[in-house]
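Peer 1: coordinates only, sequence not included:
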C-alpha cells in the first residue's frame, strides 16, 4: 500500500511539473542551418528573431553542425538576423509564423564585416518538411474576407480536406447535443473531436463544437487564425480520437488598432424556401450583428491589451403547416368510414380541444384541416472577449484571456399553444506563463476554467388551464398531448425534455517543457483536469398523452401516458491525468522522425450525493446506490510515429507518413443522455392502454415494472482509433502548394446504447417449425420480459467498430499580389457497426440498432459517408484604377471579390420498418420490443434500392412516378415486411440521400479615409443560385399495424441549407 501511494505521488508530481500544454498548440517554431558561401557549416552563429508586431526578441546559437532551433515562438511576422564575426550579417524578413508552423529558414553567410547587411524579403516555403501532421491553416485573411452566413467562423473548417459538416434538421431546438456546428473530421464521429482556444479545451458540455444557443460562434474579429488537424497529430494532443480544431485569438500590438461593424439581413432581401407556399409572403426575418474590437499597447514592447464585443439580435419568421381538428370536430362530429357521425368530445379532452386553433388552410376530409402560420422566433446573443499580454522580461511572458457568451432563443410551437425557451451561457478563462530558461530549454504553464451551461424550458403561449391539463396528479404543470394519425404534435416534438439543464465546469492545469539538444527536439508534458457536471436530464416530467387518432382523442381514450416521477438532478465529479513525451529527430538535413508516447486515464465518475447507480447485468434486481456507473481502464498508452522526407533538399517537396493510436476518454460529457433512465431516481414509466377516459395518473401508484432500467458495462474498453496516412506535398510555384494523401483509420470500442430487456420468446429457431422460425415471437399479451421488474433497459456498451479510407487532394495559394485560393477534394468510404453515442445518433438520419445481440450484422455505411466532396474558396482584389485619384479612385478602386463553392454527394439514410404489432404490446415486427428506428424491412425478391427511374407500383403507390425528386426520393414498393418475429434483410443506411451544391459570394469595397483609417462596404449573397439542397425525408415504410405502406415514405420534408439570402455590412477600421 505504501509503495502504491509513493508511485501515485511521484506520478502526480510529474504531471504537475512537466504538463501537457503543447508548445506548438498556440505557437510556432523557426529552425534551419547556417553555412558559408562554400557550403561548409558554421557553428556559433548568433540568430536573433524579432516579432515585428510586438518587438519581442529571442536569441539562439547555432550548434556544432550549424543547426539552430527556436521553439515556442509567438505567432506573427518575424525578422531573423544571423551574425558571426568575419561574416556579413544576413537579415531575413517576411517570415510569418502561424499555428504549429515549423518554418525552415536557412542562411548562407558571405565573408565581410558584421556591420554589412544582406537583406532578403521573402517568405519561407510553405511545404511541411519536418513533421507528418495532416494540418490545414485558416488564416486571418480568409476569416475576415470570405462570406460567412451568421459570421460563424467554424464554417470555414468544412472547407478543408477530410472535414464533413453534419447538417441536421434546421428546426431542431433541443440542447442535449450542444449548439455548435457538428462535423466529422477524418472520418471520426462528431463527439470524438477536440476544440481548443489558445490551447484550452473549449468543447461544450456535449463534448462537441462550441457554439451559442443561437447556433453560431461570434467573436470572429478577435480570432487570429485556426488550424484543422485531421490525422496523425502530435502526442501533445489528447482526450479525443478524432480531429483537432485549434483557434488562436488576437493579441494587442505596439500599434493601436480596432474596428466597428454592423451586418444587416432581412426578409426583403431573401428568396423563398423551396417549401414555402407560392401565394404567401416570405416569413418575416430581421437580423442585426454589430460590435467592434480594440487593441494596442499599454506599455510599448511590454504590455498589450485587446477587447472585443459582438451582439446579435434576430427575429426569424417560421413556417408551419399542421393539421388540426376542424370546426365540425370541435362540435363533436367526425367522419367514420366515410359517414359523419356525432361522437362528442370527452370532458377530459375538451380543455385540449379548446386550445386548438381552427384551420385556415385546406380541409383534409378526415375531421382535420391545415393550420398555416408564421410565428416569430426571437434570438439575442452577447459575446465579450478580453485579453492582456505581458512581456515581463526578456525571459518571461504572461497572458490572460476571458470569454463570455450568452444567448436566448424562444421558439414557438406549431400551433401557438406551447413554446420552448433555450438559454446558453459559456465562459472560458485562461492564464499562461512562458519561461525561457535557456536558449535550449523553455517551459510553459497554463491554467484555465471552461464552464458551459445550457437550459431548456417550457413556455405557455396561450392562457393554458394548467389544472385541467395536468396529467400527473400533484404536479402544477400542464401536460402536452399528441395525435399520431394524422400527426398533430402540440410542441415541436422536443417539449417532452423540459425542464432540461446541463452544466459542465472543467478546471484545467497543464505544463510543458521543450528541450533542444543537437538533432533532437524533445517535448515533455502532463495535464490534470477536474470535471464537475451537474445535469438535469428530464424526459416527460410534465407528462405526455398520446392518442392514436382524432377519434381516440375525442373519445378520451389515450393509447399511452408517459411520465416521470422526480427530476433527475445529479452532480458528477471526475478527474483526468495525462502525460506525454515526444522527440523530433533530425536524422539528416532531409529526413526527420517524430516518435512519441501519450498516456491518459480518468477516475470513475462519482455522483457527489450517491444518487446514481447502474444495474450490473440485465438480470439485476436493482442497482446499488452510490456505486460508480463504470470504471474506465488505465492502461491507455498511445504510441505515435511519423516521418518527413525532403527528397530533393530544396524545401519545396515532402513525402510524409505517420501512424498512431488515439484514445477517447470517457469524461462526463458522454453521460449527459442517461440520467432520465435511472429507475431509482426518476422511475420513468409508460402505461399502455390506461383505460377509456383516464386522462390522469397517480405517480405514487406506478408499479415497479413500469420503470425503465439503466445498465452500463462495468469495465469498458476505451474507444480507440488507429490512424495512418501517406502524404506528398509540393510547392508548384512560389506561394502555391499542392498535396495528395491517403488517409485511413480503424476505430474500435465505439459507444452505442442498445435497448435490451425484450419480451421472452415462446420458441427458438432450434425448436420452432420451419414456417415459424424466428428469434423472438411472443404469442400474445401478458408475455413477460427477460427481466420482469423493468420495461426497457437502456444498456451502454463500447463494442462498435468503424473503418475509414480516403483520398484527399488540396491546392492552396497564400495571399499575394491580390489573390488567394484553395481547392480541396475528398473521396471517402466510411463503414461502421454503431453510429450512436450514448443515446443520440451522430446524424439525424442515422438509425438505431436492429439486433443488439449481433452487432456485426449492423455493419454498413456510416451516416457520415458522403462519397465525394469538393470545396473551393478564393479572394481576389480587382485590379482596377489602383493608381487613379479623386472620384475615379473612390468609385472604381478598392473592390474585392470572395467566393466559396461546395459540392457534396448525398449521405446514407436509414430505412426503418415503421410497423407496430397488433397484440396490445405495441411491439415491432421482430418482436424485440417497442418500435424503434432499428427495425428494418426486407427487400422484395429480385428488387434493389434505387433513387432513379420510376416506381414499379404497389398498394398505395402508383406506378410510373419519377424517383429522385422531392416528392418521392426512393421507391417504397421494393420493400416488404419480413415474417413476424424475424429481422428484415435490408442493410442499414441503404438509401443515398440528395447531394448538395452551394455557392456563396461577397463583394467588398474599401474607402481609404486616411492612411490608417478606412471604411468597408460589404454585400454578401449566400446560395447565390437559390439552389434547393434537400435535407431530411420521411423514411418509415409501413404505417401502423395494418402492414399498409406509408403514403408519405420517400417524401423530402425540408432543406439542408437556406434559400438565397443577402447581407449588407459596414465596417470602420483603423
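Peer 2: Done, it's in. This one's a predicted model, so the numbers in the text were calculated from it and none came from an experiment.
Peer 1: okay, CA-based contacts and neighbour counts for the rest of this
Peer 2: Noted.
Peer 1: excluding its backbone neighbours, what's nearest the residue nearest the centre of the chain?
Peer 2: Central residue of the chain (CA atoms, centre = their mean): residue 182, 2.4 Å from the mean position. Leaving aside its sequence neighbours, residue 182 sits nearest to residue 166 (CA to CA, 6 or more residues apart in numbering; 5.3 Å).
Peer 1: And here is the other one:
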C-alpha cells in the first residue's frame, strides 16, 4: 500500500475513540448490506416532539423495529435490511401518522420529517407514496442501481457489475476489462457482496476474475437485488480500495412467494452467413449463446424464516479460425514443403466455450425480536474450453481449458442490544480455484518465415497452471446512538492462503525463423533459440504461497449539528501483511547493496482520515456535499508472488542457442551441467 500519516493530534483523538468503542462493546462489520431510516418528529408549529413511538415495519417480511424520539425529536433505526417499509408514529394527544411504501436501498440513510397534528378523537393519518429522493445526511459521492434497473435494463452477458457504467465518471478499463472510476485502474476497486469481501487478492480483480474475458460473472443478475457504487469521499467503514467500493445486496425471500424464469438464445441457425465465409465458400462459423435459469423465494415460516434460491446457466460456443499465410518468397525446397504439410495438418480451426453453472441459496431468520440471522452460499463452476489462448496463428495444441471454481459462504448476525446500541457480526469462508490446462505435452514452438509467424504449436508456455485462494474473514461492528451522534466502530480481519503455480517455460519453448529449420527440429540459425526454465535446487520452483493477512479497524461519527447540517468524521487503519519469501539470494553484490530477497517490508502507516459535510436547508429540495479522505488500495499478491519466484534462485530460465539446443520436440529433463 501507499499512503501517508494523518495529523498526529487527529489520529490520537479518533484512534482513542475507536479503541474505547472496541473495549465497551463487541464491534461490528464495515461495508454493511443494510440501510438506515431516521428523522425528526414535529408538531404543526415546527416544535420537536420527544417521546414519540416510531414503529418501522418491513412490508415484505414483517420485520419490526420500534424506537422513541429523543429530547431533540430525533429517531434513528440503523441496520435495516433493504426493502419497502411502513413508518408509524404515535404519541398521546396526537393523531397517529403512518407512511407506507418507504423504499430503503443498500447503504442509504433515509431522513424523514414527520408532522403530527393534535387530535381530540380517535383518528389516524395514513400516507402512501415514495420516500424522499434526497439523502440529506450523506456526504459521500455514491449512486444506487436499484432493483428495477437490475431486473429490466439490458446488459450484454448478464454481468450485473456492468450496470455501474450507468453512473457518472465510470468507463471500461481498456487494460484489463474491469470497471474504471475516474480514470483509475480497475484493480483499485473493491467489490463487497452482502457485506463480505468478494475480491481476488492475487490478481486484483473480483473473485473468479469475472468480466476480464474468462468467467462472465460470479453472481447471477437474477440473484442481485440492488447495489450501491461509492466512488469518492466515502466513510471510514469502507476501505481496501483506492478507486470505488461497489456494495451489493442479494435477494431474499419474503412472506409472499415469488419467482422468475428466463432464457436468452442466440445461435448460428438464426444468423446469415458472413461475407468472408461466403467469399471462401465456407459454411457458417460455429456460434451458440444460450443463457437460462430461474429463481424462487418465499416463507419457511411467516414473519420468521425465509428462503431464496437462484440458478443461472450459460452455454457459449465461439469460433477460433486458424489461418495459414505463407509469404510470397517462401522457398520450395523439400524441407520447406514438408514443414508446410506438417503445419497444415495442425492448422484446423477450433472452437472455444464459456460454459457456466451458478447457483445461490440464502436464508433469513428472525431468531428473536432482537436478532436476525442471514446465511448465503454461492456456487460457481466455469469451464472455458480452449480459452487459455487464441488467435488465427494458434493451433489447437497451443491452448487448453481455462476453468474457474468459486465457493462463498457468508453469515451475518444483527443484534439489537437496546434501541440505541446495535451490533452486526459477519463471517465468510471463500475459495477461488482457477486452474488452466493444456491440450498437449509437446513443448511450445513458434514457426516463422520471412519475419512473419506462420503457426504456434505445442503447449502454451505457462500451462498447466493454477491459482487458488482460500479465505476466512471475520468482522464485527457496533452502532451507538447518543443524542445527535450516531457512532460506529468496527474491525475486519481477513486471512487469504494462496497457492500460485506458474510454470513459465518449464515445458520448453522453441523459436524457428524458417520452415526448413522447423522441419530439421534444430533452432540453431540466426535469431533462433530454445528457452527452458528449471526449479532451483532446494526451492519450490514455480510454486509459491504469497499469503496475505489483512487487519482493518475504523471509527465513524455521523453528527447532526443542526437539522440542516450533518458532519461525518472518521478514521480508518489498514494493515496488509504478506508472507515472507523463503529464499535469500546469496549474491555478494546484492548483500553489499543492502538487498535481501527473503524480506518484504510491511507498510504500517496506512491511516485514512475521512471528513464530510452535508447541508440541506429546511424547505429546500437540494443538498450540498463536501468531503475529504485518504484511501489506500491493495497491493495485488501477484506482485509478491513474482518476488518469491523471480529471485534468480527459485526459477532459473536459460536461453539456449547454437549447438546447445535440443532437437524438437525434446526438452531437458534437468538443467544441463556447465550452463
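Peer 2: Arrived safely, thanks for sending. Here the structure is a predicted model, which is why all the values come from computation and not from measurement.
Peer 1: Kindly provide the TM-score of these chains.
Peer 2: Once superposed, chain against chain, the TM-score is 0.87 (TM-score structural alignment, normalised by the length of the second structure); 636 aligned residues with a CA RMSD of 3.2 Å.
Peer 1: on that earlier part again, the residue nearest to residue 182 of the first structure -> the second structure?
Peer 2: Applying TM-score structural alignment, one finds that residue 166 of the first structure aligns to residue 173 in the second structure.
Peer 1: so where do the helices sit in the stretch 501-650 of the second structure?
Peer 2: Using DSSP state H, counting those that start in this stretch, the helices found in the stretch 501-650 of the second structure span residues 515-520, 588-592, 637-645.
Peer 1: how close does the last one sit to the first structure?
Peer 2: Just to be clear, that refers to helix 637-645 of the second structure. Helix 637-645 of the second structure: mean distance to aligned residues in the first structure after superposition is 4.4 Å, counting by mean CA distance after the TM-score superposition for the first structure.
Peer 1: Off-centre distance for that helix?
Peer 2: 21 Å (CA atoms, centre = their mean, to the nearest Å).
Peer 1: Give me the buried stretch members for that helix, please.
Peer 2: By neighbour count on 16 or more other CA atoms under 10 Å, the buried set for helix 637-645 of the second structure is 637-638, 640-641, 643-645.
Peer 1: Could you do the first one as well?
Peer 2: Using 16+ other CA under 10 Å as the burial criterion, the residues of helix 515-520 of the second structure that qualify are 515-519.
Peer 1: just to revisit the earlier point, Throw the buried residues of helix 637-645 of the second structure into CSV and include distance to residue 574 of the second structure, thanks.
Peer 2: Below are those laid out as CSV (distance: CA to CA, whole Å):
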residue, distance to residue 574 of the second structure
637, 16
638, 19
640, 18
641, 21
643, 22
644, 23
645, 27
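Peer 1: from these, which two are the most distant?
Peer 2: Of all pairs drawn from these, the greatest distance, 12.4 Å, lies between 637 and 645 (CA to CA).
Peer 1: The second structure: which residue goes with residue 511 of the first structure?
Peer 2: Aligned against the second structure - with TM-score structural alignment as the criterion - residue 511 of the first structure pairs with residue 476.
Peer 1: Oops, could you answer that again for residue 898 of the first structure instead?
Peer 2: Counting by TM-score structural alignment, residue 898 of the first structure has no partner.
Peer 1: Surely residue 898 of the first structure is in contact with residue 145?
Peer 2: Yes - proximity of residue 898 of the first structure to residue 145 meets the contact threshold set by CA atoms under 8 Å, at 6.8 Å.
Peer 1: ok, these two, which is more surrounded?
Peer 2: Neighbours per residue (other CA atoms under 10 Å) separate residue 898 of the first structure from residue 145, with residue 898 holding more: 22 against 19.
Peer 1: Show me what the helix or strand containing the more buried one is in contact with.
Peer 2: Element membership of residue 898 of the first structure [criterion: DSSP states H and E] is strand 895-904. By CA atoms under 8 Å, 6 or more residues apart in numbering, the residues outside strand 895-904 of the first structure that reach it are 145-147, 159, 866, 868-878, 880, 995-1006.
Peer 1: again, but for stretch 47-61 of the second structure
Peer 2: With CA under 8 Å, 6+ apart, stretch 47-61 of the second structure has contacts from 40-43, 63-75, 83-91, 101, 253-256, 302-304.
Peer 1: Nice, that's everything, thank you.
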